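Asker: Pasting the sequence and the predicted coordinates here, then a few questions.
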Amino acid sequence: MTGAQGTREGRLRQTDRMLKQGLSLDEIAKRLDVQRRTVSGYAQELATHPLPDENDVFGLVIYQNPEYVSALLQQLFAIGLPVEEFAETFNAGMRQRTTEAGINGGAKFGLKLPFIPDASAHVDAEARTRGGSEDKNEQRQHQKFLFTQANYLHNVRAALDERGLVFKVAGANTLDQLRSGVFVEFSASFEPNEVNSILDLATPELVAAIVKHRHKTDALEAFDFDSSHEARQAFAMKVSIEADSKAELAAAATVAVRQDFRNETTREYFGTIRGIDKSSVTAVTICDTEYFLNQDKDRILDGTFRVLGKIAEISMEPVSILSRNKFLNRMRQSMLDDLTERLDALTQDGQFDASLKLGLVPPVLKVIPIAIYL
């Protein structure tokens, strides 16, 4: 065997597959070209320490932070980062041609025949002379193996699992042993930060137009149109100046909020980890947008994905989704409640779904992801 199949892990994996197929220990030993007692030892080891399902071992990665993976690989194995590996295969062959001539004389002696080991010929009084030639062929094959981030991540995951450093989060009842800095792995379905979605629509121009329209509408409802022409002109000029001023202020505030909240380098995704006991954990996964494969930042919203990362913070209290925003985080809870009520009122009109979740249900895990895969 060569490669991964020739390692002990590879033979264990092969044994596991064949046992699941119903093969006997003798059949497995024959296929692996090992003794039966060796296969019996493999079977006992698999019974006490089952291998992870291969569907979990090999995954499709949609997000990977190469700096984190490379650093962990070097720390785990205490070596430099492997880049390339070279292998050389050498084959040599030799062909012989031999000619013989002889005269019979009456004596007998043993003679070794070419290419026939341990064979003897007895001839009478024979004297021979030999001559011949040799042809030698050599063949060399050079191979170059390039290590990529896929290889690094596979080895990092295997090393962390082997050392028992990865905690599997499977519901609220599994959080007792967790703390900041622990490696975790979990499966979750994700939602985007809804404020980002609103800010995609709430451009400074749109906000300014809405504020201007709202101010003029309110002012016109309260104006007495029976007043003089001069009064109406003065009122129109005043309303226009006030509307422009409020619109400019609203547009500037919107720009400030967007710049503060819409950090283009990182993005939060809110995942729900559901346990067997039907408990749930909210996982806030803070991703660097540049590390999404194919630059598809919404791929994580397409299903249930597995996350390998480190815990940055654990909270058993409700967490506001505005906590990372310097401006909006200063809003008092009464203002947030009022905003939520107004949005709910808009939703009840049936024209537009303006509902907004501003709080995260505890327990809440903030996680810095190393990789996200399926």
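Answerer: In hand now; what should we look at? Numbers count the residues shown, from 1 in each chain.

Asker: all contacts plus neighbour counts: C-alpha atoms, from now on.
Answerer: Noted.

Asker: Which elements pack onto the top helix by length along the chain?
Answerer: Ranked by residue count and defined by DSSP state H, the top helix of the chain is helix 229-261. With contacts defined as 3 or more C-alpha pairs under 8 Å, 6 or more residues apart in numbering; DSSP states H and E, helix 229-261 has these neighbours: helix 204-222.

Asker: all strands for the stretch 51-200 of the chain, in order.
Answerer: For the stretch 51-200 of the chain, strands defined by DSSP state E, counting those that start in this stretch occupy the ranges 61-64, 84-112, 120-146, 166-168, 183-192.

Asker: Distance to T266 and mean neighbour count added to those strands, as a markdown table?
Answerer: Shown next, in a markdown table, are the strands of the stretch 51-200 of the chain (distance: least, C-alpha to C-alpha, whole Å; neighbours: other C-alpha atoms under 10 Å):
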| stretch | distance to T266 | mean neighbour count |
| --- | --- | --- |
| strand 61-64 | 13 | 21 |
| strand 84-112 | 32 | 10 |
| strand 120-146 | 30 | 10 |
| strand 166-168 | 24 | 17 |
| strand 183-192 | 12 | 20 |
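
Asker: Structure two is appended below for comparative analysis:
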Amino acid sequence: MKSKPIKESATEVSTQSDLFSLVIYQNTEYVSALLQQLFNIGLPIEQLRDTLNESIREQATEGNVAATFGAEVRLPVIPVGVKAGGTGDLKLGNKDDTRSEDKTSLQSRYTQANYLHNVRQKLQELSLVTKMTDRNSLDGLAAGSFVEFSASFEPNEINSLLDLAAPELVAAITKKLHREKALKNLDFDSGDFEDRQTYMAKVEQEAISWAEIAVATVAAIRHDFRNETTSEYFGRVIGSDSGRPLTAVTICDTEHFLGQDRDRILDGNFRVLGKVSEISYTRQSILSRNKVLNRIKQPALSMLQDSLKDADKSDQFDTSFKLYLQPPIIRVIPIAIFI
């Protein structure tokens, strides 16, 4: 009876394929530095391998010569000067050697894909990477720890709102809100027509002034965000079903995305290998990294949210956004993002 081959479990196959990945983000400087530190060698550039193929072909011929000799003879098989006499057969031989060599050179160059593969493999061999699945994984972690986790990501929604907030739209919304507020305070049953006209002219001038301030403020915020070469992505760590979620904030340099497509990370669930920069157990504002927005106090933030909701009564576009991240929060500087 033939024994059935043992099939590897899905978990084993998944574990084996973990090291072979498709990368969408890789900080080449971090990977190169880790490679040198982990292996204590310089960066491998290329290797040259020579292959030598040698073939030898031998061709030999033999013949019989009948001879009668009684005098001095000189043949290749008899030493010169030797006298011999008698009859017999002489064997003459001829040998032809042919030698050929074929040399092949193979030149291989190492790339960042090779560097990352070796770095991940070595980190796992040394048990330096903590696999995060939920908040229980934070035990024993500190700033500087290597972590790896899977998550589905969403961008900082303020960036999306700023893309939507064209100067003309900001000015129109601000004027509309100010006029509506002024009309609520206007008593149409008292006062004469000229007083109401004067009041509305004053309201219009105030609306224009507030609109100019709003446009200037949004321009300053947009300028602050656009000067940053990094982007924040908020993800909920995917792991166990313990009901203890963990928020991961991944801070990426745009230039290290494949093709500089910063939205690629939003197209599914991706794995992150990185180092912890901060662990927080308190609620945090998503505006903390922006110098302008970070100075806005809570009452003003609440008013901003209410104003955007009021401006969207027509349901023409969604202006809602989350201002806070729920704890625990782990901030990670990524080495690579892959699937």
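Answerer: Right, received. Where do you want to start? Here the structure is a predicted model, which means the values were calculated and not measured.

Asker: before we move on, the earlier item: how about the strands of the stretch 51-200 of the first structure in TSV, adding distance to P363 of the first structure?
Answerer: Putting the strands of the stretch 51-200 of the first structure into TSV (distance: least, C-alpha to C-alpha, whole Å) gives the following:
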stretch	distance to P363 of the first structure
strand 61-64	25
strand 84-112	45
strand 120-146	43
strand 166-168	16
strand 183-192	14
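
Asker: Quick one: closest of the ones you listed to E242 of the first structure.
Answerer: Nearest to E242 of the first structure among the strands of the stretch 51-200 of the first structure is strand 183-192; the distance by C-alpha to C-alpha comes to 36.8 Å.

Asker: Where in the second structure does the closest one fall?
Answerer: Using TM-score structural alignment, strand 183-192 of the first structure corresponds to residues 146-155 of the second structure.

Asker: what's the mean deviation for that stretch versus the first structure?
Answerer: On superposition with the first structure, the mean distance recorded for stretch 146-155 of the second structure (mean C-alpha distance after the TM-score superposition for the first structure) is 0.7 Å.

Asker: Can you give the distance of that stretch from its chain's centre?
Answerer: 11 Å (C-alpha atoms, centre = their mean, to the nearest Å).

Asker: contacts for that stretch?
Answerer: Applying C-alpha atoms under 8 Å, 6 or more residues apart in numbering, the contact partners of stretch 146-155 of the second structure are 128-133, 232-239, 265-266, 268-276.

Asker: Can you get me the start-to-end distance on stretch 305-324 of the first structure?
Answerer: Separation of the first and last residues of stretch 305-324 of the first structure by C-alpha to C-alpha, to the nearest Å is 24 Å.

Asker: matching residues in the second structure for that stretch?
Answerer: Against the second structure, stretch 305-324 of the first structure falls on residues 270-289 (TM-score structural alignment).

Asker: how about the closest residue to V156 of the first structure other than its chain neighbours, what does it touch?
Answerer: Distances taken as C-alpha to C-alpha, 6 or more residues apart in numbering put L73 closest to V156 of the first structure, at 5.6 Å, once the chain neighbours are dropped. Applying C-alpha under 8 Å, 6+ apart, we find L73 of the first structure in contact with 81, 152, 155-156.

Asker: Residue in the first structure paired with F257 of the second structure?
Answerer: So F257 of the second structure corresponds to F292, using TM-score structural alignment.

Asker: Roughly how far does its match sit from I300 of the first structure?
Answerer: From F292 of the first structure to I300 of the first structure the distance is 9 Å (C-alpha to C-alpha).

Asker: same thing with L51 of the first structure?
Answerer: With C-alpha to C-alpha as the criterion, L51 of the first structure and I300 of the first structure are 28 Å apart.
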